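>>> predicted model, plus sequence, below.
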Amino acid sequence: MNRLYFAILPLALMASQATAAPLTDPLRFWVGRTETVSTIKVMMKKAFKTRSTGRGEIKPDGTLELVQRVEDEGQAPRERRWRIRKAGPNRFVGTMNEAKGPVVIEEVGGRYRFRFKMDGNLSVEQWITPQPGGKSGRSLLTIKKLGLTVAKSEGTIRKLD
């Protein structure tokens, strides 16, 4: 279950819809350097801190390629890779090396909902709420197994450049 703790692309503490700041081009938020800092709580375990630093770029075909260095407290650092593209109005799809199958992202009321599966029959849902100014976001992540919540994460994502 160590690999599921993080799943966080980016990352999320769900703020109220009133504070959501819509982004004109959400993929561009990830261009350059970003940092995600969060706390993860897995059922029956002590909460721990996680931090990821990412570097993203938009490829000529319009696909976002994001590489993150993930540092979970007490674990060796690892690399997470995302490839995300626009798939229609308010919808994005792609891959992430720790996901089993596609990553689906939908814009809902100015917030972004990420959904994907992971090993162990785990379902991940992450909400990212852009903050005013477009340089940061709040994140809330929930991981479920057989419909039961087994882990939660709250955090902040910010652009570093």
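Sure thing, it's come through.
>>> C-alpha only now, for contacts and for neighbours.
OK.
>>> contacting residues for residue 112?
Residues in contact with residue 112, defined by C-alpha atoms under 8 Å, 6 or more residues apart in numbering, are 105, 106, 126, 127, 128, 129.
>>> what strand or helix carries it?
Of the helices and strands defined by DSSP states H and E, residue 112 is found in strand 111-118.
>>> now do residue 102 against residue 31, distance only.
Using C-alpha to C-alpha, to the nearest Å, residue 102 is found at 21 Å from residue 31.
>>> now do the contacts for residue 143.
Residues in contact with residue 143 (C-alpha under 8 Å, 6+ apart) are 4, 122, 123, 124, 125, 149, 150, 151, 152.
>>> structure B:
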Amino acid sequence: MLERFCAMLSLLAAATLGASVPTHLDPLDFFSGHSHGVGTIWIVFKGTQPLRVTSSGRPDGHGGIILDQTIRRGSEPPKNRSWNLRSTSPTTLTGTLSDASGPVTGTVSATTLTLDYPMKGYLRASQTLILQPGGRVLLNHMTVSIFGFTVATIDERITKD
């Protein structure tokens, strides 16, 4: 429900501002090449910190993509991680993430990508990425929870270079 509301707001804003409205999000295409993200991360008992992510995506040779990322959170040392994603249908994808404890599943609906995956320590991550007018920016909202309680959130603007 929230993802539909956010997508509708994005389309309404684009129509109001006269911007071009993307008609379809292709996550594998969007993340091919270089992109960068800027945002914030909030972690329970730690507060909010700045977040910067640089990404480089390339075909995996089997119809999917390998996405290598460097994550900089606050003053902590950079952390590297890698995604391997592939489409399983026009509206679904699956894959792996180096710091997940199980498979990544995803659903694509018009301009929205929703990802879900387990993390270590009984944590669960859910991400909603919404393509913005012009097709070069995704807004990413991520929630990390344990037993249904939110323990971290990320709000990030990802721009395709």
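Sure, I can see it. These figures come from a predicted structure and were not determined experimentally.
>>> what's the TM-score here?
TM-score of the superposed chains, computed with TM-score structural alignment, normalised by the length of structure 1, equals 0.85; 148 aligned residues with a C-alpha RMSD of 1.8 Å.
>>> beyond the strand holding residue 112 of structure 1, next helix or strand please.
strand 122-130.
>>> and that next one against structure 2, how far off on average?
Here strand 122-130 of structure 1, set against structure 2 after superposition, deviates by a mean of 0.3 Å using mean C-alpha distance after the TM-score superposition for structure 1.
>>> starting at the chain centroid, how far to that strand?
Computed by C-alpha atoms, centre = their mean, to the nearest Å, the chain-centroid distance of strand 122-130 of structure 1 equals 6 Å.
>>> which stretches of structure 2 form strands?
Using DSSP state E, the strands of structure 2 run over residues 33-43, 47-59, 64-73, 79-89, 92-97, 104-109, 112-119, 123-131, 137-146, 149-160.
>>> tell me which of these sits nearest to residue 9 of structure 2.
Comparison of those against residue 9 of structure 2 by C-alpha to C-alpha identifies strand 123-131 as nearest, at 10.5 Å.
>>> list the buried ones in that closest one?
Buried residues in strand 123-131 of structure 2, counting neighbours by 16 or more other C-alpha atoms under 10 Å, are found at 123, 124, 125, 126, 127, 128, 129, 130, 131.
>>> which one among those residues gets closest to residue 24 of structure 2?
Residue 24 of structure 2 has its nearest neighbour among the buried residues of strand 123-131 of structure 2 in residue 131, at 8.4 Å by C-alpha to C-alpha.
>>> ok, that closest one to residue 3 of structure 2 distance?
Residue 131 of structure 2 sits 11 Å away from residue 3 of structure 2, going by C-alpha to C-alpha.
>>> overlap in contacts, the two.
With C-alpha under 8 Å, 6+ apart as the test, residue 131 of structure 2 and residue 3 both reach residue 112.
>>> so the strand holding residue 112 of structure 1 matches what in structure 2?
Strand 111-118 of structure 1 corresponds to residues 112-119 in structure 2, going by TM-score structural alignment.
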